[in-house]
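# Can you look at this prediction? I've put the sequence above it.
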Amino acid sequence: MKLQQLRYALEVYRHNLNVSEAADALFTSQPGISKQIRLLEEELGIQIFIRSGKRVVSVSQPGKAVLELSERILRDVQNIKNIGSEFTDHDSGSLTIATTHTQARYVLPRIVADFVKRYPKVELSIKQGSPTAIAQMVGSGEADFAIATESIDEHIELRKLPCYEWTHAIVVPHDHPLLDCRHPLSINDLSGYPLVTYEFAFNNGSSIARAFQKARIEQPKVALSAADTDVLKTYVKLGLGVGIMAKMAFDPKNDADLQLVDADHLFEPSSTYIALRPDTYLRGYTYDFINLFAPQLTRERIDKMLYMPIEEDFSI
């Protein structure tokens, strides 16, 4: 059994059982991957993947267990490499961060610029996705940590380090009727118009979804759901609907043709977290990046939150 074989099998699984895409991601050939997985299956005496002709169509029950252990083994191997690198080459390596568009576009540029100056030999990669997707990237080892702006409570394998709270705001064109309201804006006012907001805005646990539930209003008409805040603002400018977005993403200079309406009284504050696996060995520069992003998260505090035992609450 070789680590390379485990890596090949995992990569096929991560690419939705598409061997060709896995080969492209690993810069190798499709026949080479297929051969190594077959050799692994022969050695183990089981089928990891179920095939129909030449196509991989699903994962067998024992195959799921093999893939789960393979992921753990490869993660531990990487941790061992990180420990060695920390002492032999502490200021170089790689760091992959998974985050949402809003964070990547409006919060991270200044922090990334500072980090790159401090660690020019660290290969930094930023991957964008939905809150669910970025949590999965960390869980699978594709990213070292995630900067999450919505609830990821369902990913119990991750530890969440709270960073700061942020609020939503309403954006509309300058001639929009909502601006003529003589009373504080309400959820009822918003429900009378099509909305332009995030793809995850009405997921369970979202502060936007909770606000409409509290007002006992069924999910309103959503004219556009976007992952990208800039796309969201573009369609609000075109008059497609009323925008609900992160307040931090409004730039008075670049968004001069939009009017921001404060909505602190409508939506509960949302939290931004750093999400990590507790079994990950963090390089020194990873601690520094997190501290640049959230100054209150010192190395000592990160270790305490990351590695402290989880206390189960059995109260009824």
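Structure received. Numbers count the residues shown, from 1 in each chain.
# switch to C-alpha atoms for all contacts and neighbour counts from now on
OK.
# Report how many residues lie close to Ile302.
17 (other Cα atoms under 10 Å).
# That one contacts Leu161, correct?
Yes - at 7.5 Å, Ile302 counts as touching Leu161 under the criterion of Cα atoms under 8 Å.
# which residue ranges form the strands in the stretch 201-316 of the chain?
Assigned strands in the stretch 201-316 of the chain, in chain order: 222-226, 242-246, 258-262, 270-276 (criterion: DSSP state E, counting those that start in this stretch).
# Looking at those, which is nearest to Asp114?
Nearest to Asp114 among these is strand 270-276 (18.5 Å), distances taken as Cα to Cα.
# On the three-state scheme, the nearest residue to Ser58 once chain neighbours are set aside is what?
Nearest residue to Ser58 in three dimensions, chain neighbours excluded: Ile50, at 5.2 Å (Cα to Cα, 6 or more residues apart in numbering). The three-state assignment at Ile50 reads strand, by DSSP: H, G, I helix; E, B strand; the rest coil.
# take the one below as the second:
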Amino acid sequence: MKLQQLRYIVEVANNELNVSLTAEKLFTSQPGISKQIKQLEDELGAQIFQRSGKHLSGITPIGEKVIDVARTILNKTHDIKVIAQEFTKPNCGMLSITATYTQARYALPPVLRVFMQHYTDIALKMEQGDSAQCLANLKNRVTDFAVLTDLTDLSEEMIALPCYHWNQAIIVPKTHPLAQQVVISIAELAKYPLITYDAAKDGVDIRQTFIKAGQSANIIFNTADADLIKTYVRLGVGVGIIAKMAMDKTEDNDFIILNASHLFSYNTTYIVFLRSLYLRNYMYDFIYQFSPHLDKKTVNQALSCANNNQILTMFNGVKLTVK
């Protein structure tokens, strides 16, 4: 049994049984991968993959268990290299982050600017995706950290640390009827077409607030992109409901920004990582720079918790920043 064979079966599973795509990603040949998988199956005396002709069509029950163990072994071999590098090259390595649009566009840039100035030999890898993609990247170890709001797909192998709260704001052109309102109600908002976030992608669903108030939200445009919300509000298409931190007082001075904290509950941004991740010192620093209440001691305390419910309880008395 070879590590290479374990890597092949894990990557084939990650790539939805597409051997050709796996070969392309691993810079090797399709016949070479197929041969190594067959040799491993012969050694085990059991099929890992189901086949339909020459194509892989599924994973056998024993294959599921073998692949799970193979993932663990590969992860541990990676950790051995990381541990060695922590002592030999403490300020060298990679920081990979997958974040939802709002976090990637508005929350992370100032933090990463300072981080990269300090850690000049750390390679940064960024990816933007919806909440499900962020957590899928974590599960598949494509990324070290996910920064997001929606924890619907969170699994027990993941650690979620609360970073800060953020509120929504209502934005309208200066000539809009709502521009003169001091306090806006849900009933008043229901009179206008709305442009806001896609709940499926960003985890923020304002519809529930309207339903609880006995109103219907006339949402004409859903998007994860705050800049698109601004664009269509500028066109006069509708009223924007947007993350307050996405508004710039200088660049967005053509809008009236109205408080919505009394209408919509605040959202919480989390930084999420696998419990099995070996946290290097520069990773602790990144977490701390993103959320100063998450120092190394606090992160390690969270890691000692049995599950995420205990972690959330641990932060009950912590007053998070509101953006």
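Right, received. Where do you want to start? Note that this is a predicted model, so its numbers are computed, not measured.
# ok, back up a step: in CSV: the strands of the stretch 201-316 of structure 1, plus mean neighbour count and distance to Thr100 of structure 1.
Shown next, in CSV, are the strands of the stretch 201-316 of structure 1 (neighbours: other Cα atoms under 10 Å; distance: least, Cα to Cα, whole Å):
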stretch, mean neighbour count, distance to Thr100 of structure 1
strand 222-226, 17, 12
strand 242-246, 26, 12
strand 258-262, 19, 22
strand 270-276, 21, 11
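# what's the closest of those to His155 of structure 1?
His155 of structure 1 sits nearest to strand 270-276 of all those, at 9.6 Å, using Cα to Cα.
# Where in structure 2 does the closest one align, residue-wise?
Across structure 2, the stretch matching strand 270-276 of structure 1 (TM-score structural alignment) is residues 267-273.
# how far apart are that stretch and its match in structure 1?
Mean deviation of stretch 267-273 of structure 2 relative to structure 1 after superposition (mean Cα distance after the TM-score superposition for structure 1): 1.1 Å.
# So what touches that stretch?
With contact meaning Cα atoms under 8 Å, 6 or more residues apart in numbering, stretch 267-273 of structure 2 is reached by 138, 144-149, 158-167, 204, 287.
# and with 7 Å instead?
The contact list for stretch 267-273 of structure 2 (Cα atoms under 7 Å, 6 or more residues apart in numbering) reads 138, 144-149, 158-167.
# now stretch 25-45 of structure 1
Applying Cα under 7 Å, 6+ apart, the contact partners of stretch 25-45 of structure 1 are Met1, Gln5, Tyr8, Ala9, Val19, Ser20, Ala23, Gln47, Ile48.
# Flag every buried residue along that stretch.
Of all the residues in stretch 25-45 of structure 1, those buried under the rule 16 or more other Cα atoms under 10 Å are Gln30, Ile33, Ser34, Gln36, Ile37, Arg38, Leu40, Glu41.
# Out of the residues you listed, which comes closest to Val261 of structure 1?
Gln30 (53.8 Å).
# Quick check: that closest one vs Val12 of structure 1, distance?
10 Å (Cα to Cα, to the nearest Å).
# what do those two both touch?
Val19.
# about what we covered before: is it possible to export the buried residues of stretch 25-45 of structure 1 to JSON lines including distance to Asp114 of structure 1?
Below are the buried residues of stretch 25-45 of structure 1 laid out as JSON lines (distance: Cα to Cα, whole Å):
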{"residue": "Gln30", "distance to Asp114 of structure 1": "41"}
{"residue": "Ile33", "distance to Asp114 of structure 1": "40"}
{"residue": "Ser34", "distance to Asp114 of structure 1": "44"}
{"residue": "Gln36", "distance to Asp114 of structure 1": "43"}
{"residue": "Ile37", "distance to Asp114 of structure 1": "43"}
{"residue": "Arg38", "distance to Asp114 of structure 1": "47"}
{"residue": "Leu40", "distance to Asp114 of structure 1": "45"}
{"residue": "Glu41", "distance to Asp114 of structure 1": "47"}
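# Would you convert those residues into CSV that also reports secondary structure and distance to Asn79 of structure 1?
CSV is the format used below for the buried residues of stretch 25-45 of structure 1 (DSSP: H, G, I helix; E, B strand; the rest coil; distance: Cα to Cα, whole Å):
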residue, secondary structure, distance to Asn79 of structure 1
Gln30, helix, 28
Ile33, helix, 25
Ser34, helix, 27
Gln36, helix, 24
Ile37, helix, 24
Arg38, helix, 28
Leu40, helix, 24
Glu41, helix, 26
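# Relative to Tyr193 of structure 1, which of those is nearest.
Ranked by distance to Tyr193 of structure 1 (Cα to Cα), the buried residues of stretch 25-45 of structure 1 are led by Gln30 at 51.1 Å.
# Which stretch among the strands of the stretch 201-316 of structure 1 approaches Val56 of structure 1 most closely?
Of all these, it is strand 270-276 that lies closest to Val56 of structure 1, at 31.3 Å by Cα to Cα.
# sorry, back to before: now for Ile302 and Leu161 of structure 1: what residues contact both?
Residues touching both Ile302 of structure 1 and Leu161 (Cα under 7 Å, 6+ apart): none.
# The residue nearest to the spatial centre of structure 1: what secondary structure?
In structure 1, the residue lying closest to the centroid (Cα atoms, centre = their mean) is Ile134, at 2.2 Å. Secondary structure state of Ile134 of structure 1, per three-state DSSP, is helix.
# Where do the helices of the stretch 151-300 of structure 1 begin and end?
For the stretch 151-300 of structure 1, the helices defined by DSSP state H, counting those that start in this stretch occupy 187-191, 207-214, 229-237, 284-293, 299-307.
# Which positions within the third one qualify as buried?
Counting neighbours by 16+ other Cα under 10 Å, one finds that the buried residues in helix 229-237 of structure 1 are Thr229, Asp230, Val231, Leu232, Lys233, Tyr235, Val236, Lys237.
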